[in-house]
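Q: predicted coordinates and the sequence they were generated for:
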Amino acid sequence: MRLSAVIERHLAHLRDVRRLSPATVRAYRSDLRDLTHILDDPEIGEITREDLREWLWHVQQSGASRATLARRAASARGLFAWAVADGDLPTDPASRLLTPKRGRTLPTVAPAVALAEVLAELGAAASETGDPLALRDHAILELLYGAGIRVSELCGLDSDDVDRDRRTLRVWGKGAKERVVPFGGPAAAALDAWLVRARPALLARLEDRAGAQAALFLGARGGRLGPRAVYDLVARTVGPLVGRPVGPHALRHSAATHLLDGGADLRSVQEILGHESLGTTQIYTHVSHERLTASYRLAHPRA
């Protein structure tokens, strides 16, 4: 069987059985399509470890980072391990495929005080004008930061997923895993303003009301709000605080780091973020340590 055909079956398995997100499946497709191109789509049983090393050499020569090399090698290992388990291959040519370890990059975190000021200013301006899109944008930012949720989780929220009395959200995370996440007072006020003052007005403008009826957040032209609009919103509001363009994950990083700075225990932060592994959450302890060290060096007379 040709490599390209096995890849398509593997991607269908990732999408339909493992229930990986569309963005993750697209990333796998991109990596493995490059493998097909470099090897000229051979029979999968003809591929050797040397072929895979040659492919990674081409990737490296193209100027790819260590992180890209590591990700592509992981994609190949996943493909061939699955092909062996599925009976397409007797042995796994990628089982000992090694790549340089990716360097650890600390997440981008917005300063807590500056972020609070920006959110307060946006909320005041939205409340004064009553503009539905401004009220929506303020509620989006408050929820991303206040609940620490992913952009895919935010865009997937329905109105019924919000418990306004308990101040919780029911979100569907990676692997279609459900969890309940709390949010605070500022997010609750912003969400109430959106639901009471703005969402009905925006819904009334839309031609396809049925398609948008369930969604918590609506796009300007109708239907459920998409991730691209959220990325643009965060880039223009939070980006100036950190000195470069950032996406919605910067607010998730900020929420986790500020929780730890405030004394939250690591297990609680893990549950809020929906991380399977505690090791994934531990990166934020490094961020807090870096911030603590930087503050010490700036403030202590004998630092």
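A: Looks like it arrived, so ask away.
Q: drop to CA atoms for contacts and neighbour counts, all remaining ones
A: Will do.
Q: in a strand, that's where residue 180 is, yeah?
A: Yes. Assessed with DSSP: H, G, I helix; E, B strand; the rest coil, residue 180 lies in a strand.
Q: grab the nearest non-local neighbour of it.
A: The shortest distance from residue 180 to any non-neighbouring residue, by Cα to Cα, 6 or more residues apart in numbering, is to residue 170 (4.6 Å).
Q: count of neighbours near the one you found?
A: Using other Cα atoms under 10 Å, residue 170 has 17 neighbouring residues.
Q: please identify the helix or strand for it.
A: Here residue 170 is covered by strand 168-172, with elements defined by DSSP states H and E.
Q: which residues touch that strand?
A: For strand 168-172, the external contacting residues (Cα atoms under 8 Å, 6 or more residues apart in numbering) are 153-154, 156-157, 161-163, 178-183.
Q: mind running it again at 7 Å?
A: By Cα atoms under 7 Å, 6 or more residues apart in numbering, the residues outside strand 168-172 that reach it are 153, 157, 161-163, 178-183.
Q: residue 10: what's it in contact with?
A: residue 79.
Q: check for me that it belongs to a helix.
A: Yes. Per three-state DSSP, residue 10 lies within a helix segment.
Q: so how far is residue 34 from it?
A: 15 Å (Cα to Cα, to the nearest Å).
Q: do the same with residue 209
A: To residue 34, residue 209 is 41 Å away according to Cα to Cα.
Q: again with residue 210
A: 41 Å.
Q: between the two, tell me which one has more neighbours.
A: Between residue 210 and residue 34, counting by other Cα under 10 Å, residue 34 is the more crowded of the two (14 against 11).
Q: put this beside the first:
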Amino acid sequence: RLLDAAGPAPADAAPGELVGMRDRALLELLYATGTRISEVLALDVDDLHHGDVLRVRGKGDKERIVPVGSYARAAVDAYLTRARPELSRRGRASAKAFLGARGAPLSRQSAWLIIQQAAERADLTAHVSPHTLRHSFATHLLQGGADVRVVQELLGHASVATTQIYTH
């Protein structure tokens, strides 16, 4: 429900729905990859042009490769081709992938607000944060039978004990 409330699906977006397309791409990417909000906001446009994988710099400047699902890929591609160029024209040139309505790189506070507003539109009463999407990613993988060590690598955890918190 949260992703549906984020913004239009790429095929349904009207040209004027730039921010909605950005929001959808952001939320789809966070959920599909389990990345931290800081990792997604640090991405440059070039980081998003690697097909079905994403190269992420995590804590301690450790790099990892995570797969990107088809829904997230479609949302990101639509944002990059249809919305981001227009948002970019509104501000100073920035290589950052996610931009605010005025063309500046999207801040953590703005990303948090995007998630909160999507949760409200989806009538979710539980607390929702960027980490909620990361937690959901890990929990759904583990519930689906994924090996905890694979999930550990995808999340960039140094210790499997940290990943096991998600097995509740």
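A: Alright, I've got the coordinates. Here the structure is a predicted model, which is why all the values come from computation and not from measurement.
Q: how alike are these chains, TM-score-wise?
A: TM-score for the superposed chains, counting by TM-score structural alignment, normalised by the length of the second structure: 0.90, backed by 166 aligned residues with a Cα RMSD of 2.0 Å.
Q: what subset of the contacts of strand 168-172 of the first structure is buried?
A: 153, 157, 161-162, 180-183 (16 or more other Cα atoms under 10 Å).
Q: picking up where we left off before, any idea what the residue nearest to residue 180 of the first structure aligns with in the second structure?
A: Superposed on the second structure with TM-score structural alignment, residue 170 of the first structure falls opposite residue 55.
Q: ok, now which ones touch the residue nearest the centre of the first structure?
A: The first structure has residue 150 as the residue nearest its centroid, 4.9 Å off, counting by Cα atoms, centre = their mean. Neighbour list for residue 150 of the first structure: 249, 252 [criterion: Cα under 7 Å, 6+ apart].
Q: repeat for residue 232 of the first structure
A: With contact set as Cα under 7 Å, 6+ apart, residue 232 of the first structure has no partners.
Q: any idea which element it lies in?
A: Using DSSP H and E, residue 232 of the first structure sits within helix 227-237.
Q: what stretch of the second structure does that helix fall on?
A: Mapping helix 227-237 of the first structure onto the second structure (TM-score structural alignment) gives residues 108-118.
Q: over to stretch 142-151 of the first structure?
A: Aligned by TM-score structural alignment, stretch 142-151 of the first structure falls on residues 28-37 of the second structure.
Q: now find how far off-centre that stretch is within its chain.
A: Distance of stretch 28-37 of the second structure from the chain centroid (Cα atoms, centre = their mean, to the nearest Å) equals 4 Å.
Q: separation between the residue nearest to the centre of the first structure and residue 280 of the first structure?
A: Taken as Cα to Cα, the span from residue 150 of the first structure to residue 280 of the first structure is 15 Å.
Q: same question, residue 131 of the first structure
A: According to Cα to Cα, residue 131 of the first structure and residue 280 of the first structure sit 39 Å apart.
Q: so which bits of stretch 122-138 of the second structure are buried?
A: Neighbour counts over stretch 122-138 of the second structure (16+ other Cα under 10 Å) mark 128-131, 133-138 as buried.
Q: the longest helix along the first structure: what's the following helix or strand?
A: Of all segments of type helix in the first structure, defined using DSSP state H, the longest is helix 66-85. Downstream of helix 66-85 of the first structure, the next assigned helix or strand under DSSP H and E is helix 112-129.
Q: buried ones in that following helix, by neighbour count?
A: Within helix 112-129 of the first structure, judged by 16+ other Cα under 10 Å, the buried ones are 115, 119, 122-123, 126-127.
Q: neighbours around residue 20 of the second structure, how many?
A: Residue neighbour count, defined by other Cα under 10 Å, stands at 21 for residue 20 of the second structure.
Q: oops, could you answer that again for residue 94 of the second structure instead?
A: A count of nearby residues for residue 94 of the second structure, using other Cα under 10 Å, gives 15.
Q: please report the distance of it from residue 45 of the second structure.
A: According to Cα to Cα, residue 94 of the second structure stands 9 Å off from residue 45 of the second structure.
Q: list the contacts for the alignment partner in the first structure of residue 98 of the second structure?
A: By TM-score structural alignment, residue 98 of the second structure lines up with residue 217 in the first structure. Contact analysis of residue 217 of the first structure by Cα under 7 Å, 6+ apart lists 155, 224-225.
Q: go ahead and confirm residue 160 of the second structure touches residue 152.
A: Yes. Using Cα atoms under 7 Å, residue 160 of the second structure is in contact with residue 152, at 6.0 Å.
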